[in-house]
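**Student:** Predicted model follows, preceded by the sequence.
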Amino acid sequence: MSARNLLVTALGLTCVAVLAVINIPDRLPKLDLVERASQFAGALEANAPYRPPTVREGENALSGLIPLLTGGKDTQSEVKTLTPLGFTVTEGRDATTDRRFVMAATEPGDERGWGMYIADYGATPKQVIEVPHPNFDLDTEQIGVQLYRALPGSAVLVAGAHRRAANGLADVAHNANSLFNQVATALARKGLPQVQLHGFDDKSLPGTGVVVSGGSTPHTQLHVQIADRIEADGTVVCRAWQQSCGNLEGTTNVQGQAADSMGTVFAHIESDGSIRSDPVLRARLVAALAAALSSSGP
């Protein structure tokens, strides 16, 4: 083969290699994140073991998770950090939005049930969506991931254990030592607003569909907009800054307490079972939350 032909062949191979690298994101697997989150939540059991991370484990986990949740792209480095802690890191594209995501999740049933964390790959987050009681506040993980789909630039935090595991030690909304709370606090420290999703039994507050509260933080214009948007669809809303809402205000949630100490926004949203179990009503709630968050953003 002549020198000229060798050069042409080499250049051709180089182009193929470059194109292969460029197209790697297009070959990422597509995953239905709502289905994946529901499978994760459904596998959480009240009698499973659980322990919070040690101080060193918490520090290591934060060093891996916070970069991923705040726009980092060096996923291989984070894999090396998070894998020894029981996390599996997955990159892919959401089957509905086609947005590229990165997800770090522990295994349901492991004593290190420290959560599922989802972020838009490489995107600077605008808000934090929290699901502290999966498989207890039923279908809240679906609302959380559907809200992620509606709001590009969201970081999603889903607890990795049933709230009753280890005699309630796994209740991340009331355990400041949980990794979930450490991650939420670190993101709040960056000034990000938090929307925490809960559910209540219809009998707990008859006639009310949604409770909107600031938890232990002062109510803001965001809370008002959320309530207004939800009410616009005909849903009865209890506004915790105006009336008693049957002890569903979330004033003891540690994420809200941390947000209050830092002066950041915390929205505690409770929805009744009829809304959470109905795909149409769930979609309306998601649309209302997304509209309020979008209009209040920078």
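**Tutor:** Sure, I can see it. Numbers count the residues shown, from 1 in each chain.
**Student:** alpha carbons only for contacts and neighbour counts from here, please
**Tutor:** Noted.
**Student:** List of residues touching the longest helix along the chain?
**Tutor:** For the chain, the helix with the greatest residue count under DSSP state H is helix 3-22. Outside helix 3-22, not one residue touches it by Cα atoms under 8 Å, 6 or more residues apart in numbering.
**Student:** and it, how far from the chain's centre?
**Tutor:** Centroid separation for helix 3-22 versus its chain: 43 Å, with Cα atoms, centre = their mean, to the nearest Å.
**Student:** Kindly report the same for stretch 291-298.
**Tutor:** 18 Å.
**Student:** ditto for stretch 154-171
**Tutor:** On Cα atoms, centre = their mean, the centre of stretch 154-171 falls 12 Å from that of its chain.
**Student:** Start and end of that stretch, how far apart?
**Tutor:** End-to-end distance for stretch 154-171: 23 Å, by Cα to Cα, to the nearest Å.
**Student:** Helices along the stretch 1-150 of the chain, start to end?
**Tutor:** Using DSSP state H, counting those that start in this stretch, the helices of the stretch 1-150 of the chain run over residues 3-22, 33-42, 55-69, 75-82, 140-150.
**Student:** Comparison target below:
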Amino acid sequence: METRGSRRTLLPAAVLLLVLAALAGVLTLAAHGGADRPRVVRSAPSPSGPAPVDLAARVDEYTAGFAPDGSYAPPDAAQRRAVADGVLGALDGQPEQAGRELARVGYRLTEFTEAATGRRVAEIADGTAADGRGWGRIYLDLSARPNWSVQVPHPVSDARTEALGVELFRAAPGGVLVLAGAHRRAGADGSSDVAHRSDTVFAAVVEALTGRGLPGVQVHGFDEGSLPGQDAVVSSGAGQPGPAAELTAAGLGRAGFAVCRAWREKCGQLEGTTNVEGRFAAGVGVPWLHVELGNGLRTEPARRAAVAGVLAETVRSWGPR
């Protein structure tokens, strides 16, 4: 018969035997290198989000089909206003409001990380199936409060000004890239030439930004044969020449380019005095710059990068608005 005292002695002994048996098993597995253990396989982590977007490639893809015989549908006043209001909504950090305005005319707002800079960028683009209206696109740098714009009125027509626009947008934070959506000769009677028509989405957006006090630089191209001996023309359009024009001309000169300063000399009617966006800026007293560039400064990557660097210094000089 077991006594209460003997039960207290036997139980610990049994526990001890179990512990020793388990330890023996562990030592046996260790002696065999753990070959019988279940193997743990950890899969590679899934991507945390969409891949970054190369803005240069995106713009090149968008503009690849621009041609003089391309499609263009002139917008009415309500359509122009809806896109401009959508841009201002995005500028004010109100994407839902912006999206509602844009949806009224078939535009959409999306965001992505730009591959070259790592910055968040908002794209405002035509979301209709064919995207054939030719109204253009707008890109906003969301990494900083937008405080300047680069305007590309004649992509493809003024060869590689679209590439220059992207490079400048990348080179300085706080930019808005406004890109025309058709070749300048696509529309009937010049209706797609956004630098000389006020009834375009491009003009409405630029005027909305300028009305908020954002200074802008508009990039153009010319055939060197029309102005022998000059690589670039710098002007303030219809406005009075200011520090931005002087700074840009000086920077291009230091880069080794011959510059015609429109406020000092005749520049072959390339001064931009009839440009509608420039006239609007002059009327509200906001700095605005018109830059004409010869073919080499636009199509040769190294020279184009040098121009973008000079213009980046100019837009930085404007500072926060």
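**Tutor:** Good, I have the coordinates. None of these values were measured; they are calculated from a predicted model.
**Student:** Got a TM-score for the two of them?
**Tutor:** Taking TM-score structural alignment, normalised by the length of the first structure as the basis, the two superposed chains have a TM-score of 0.86; 272 aligned residues with a Cα RMSD of 1.9 Å.
**Student:** Quick one: closest of the helices of the stretch 1-150 of the first structure to S296 of the first structure.
**Tutor:** Using Cα to Cα as the measure, helix 140-150 is the one of the helices of the stretch 1-150 of the first structure that comes nearest S296 of the first structure, at 14.7 Å.
**Student:** how far apart are the next helix or strand after the closest one and its match in the second structure?
**Tutor:** Remark: after helix 140-150 of the first structure, the chain's next helix or strand is strand 154-158, criterion DSSP states H and E. The superposed strand 154-158 of the first structure is, by mean Cα distance after the TM-score superposition for the first structure, a mean 0.4 Å from where its aligned residues fall in the second structure.
**Student:** So which elements touch strand 154-158 of the first structure?
**Tutor:** strand 116-120, strand 127-131, helix 140-150, helix 179-189 (3 or more Cα pairs under 8 Å, 6 or more residues apart in numbering; DSSP states H and E).
**Student:** counterpart of the first one in the second structure, which residues?
**Tutor:** This means strand 116-120 of the first structure. For strand 116-120 of the first structure, the aligned range in the second structure is residues 137-141, judged by TM-score structural alignment.
**Student:** tally of neighbours for the counterpart of G153 of the first structure in the second structure?
**Tutor:** Applying TM-score structural alignment, one finds that G153 of the first structure aligns to G174 in the second structure. When counting by other Cα atoms under 10 Å, one arrives at 21 neighbours for G174 of the second structure.
**Student:** Check L7 of the first structure too.
**Tutor:** 11.
**Student:** Also L169 of the first structure?
**Tutor:** Neighbour number of L169 of the first structure under other Cα under 10 Å is 19.
**Student:** what's the answer for A103 of the second structure, then?
**Tutor:** If we define neighbours as other Cα under 10 Å, then A103 of the second structure has 16 of them.
**Student:** How much space separates it from A180 of the second structure?
**Tutor:** 19 Å.
**Student:** who touches the match of G153 of the first structure in this structure?
**Tutor:** 140-148.
**Student:** at 7 Å instead, please
**Tutor:** Applying Cα atoms under 7 Å, 6 or more residues apart in numbering, we find G174 of the second structure in contact with 141, 143-148.
**Student:** One more: L31 of the first structure?
**Tutor:** Contacts of L31 of the first structure (Cα under 7 Å, 6+ apart): 92-95.
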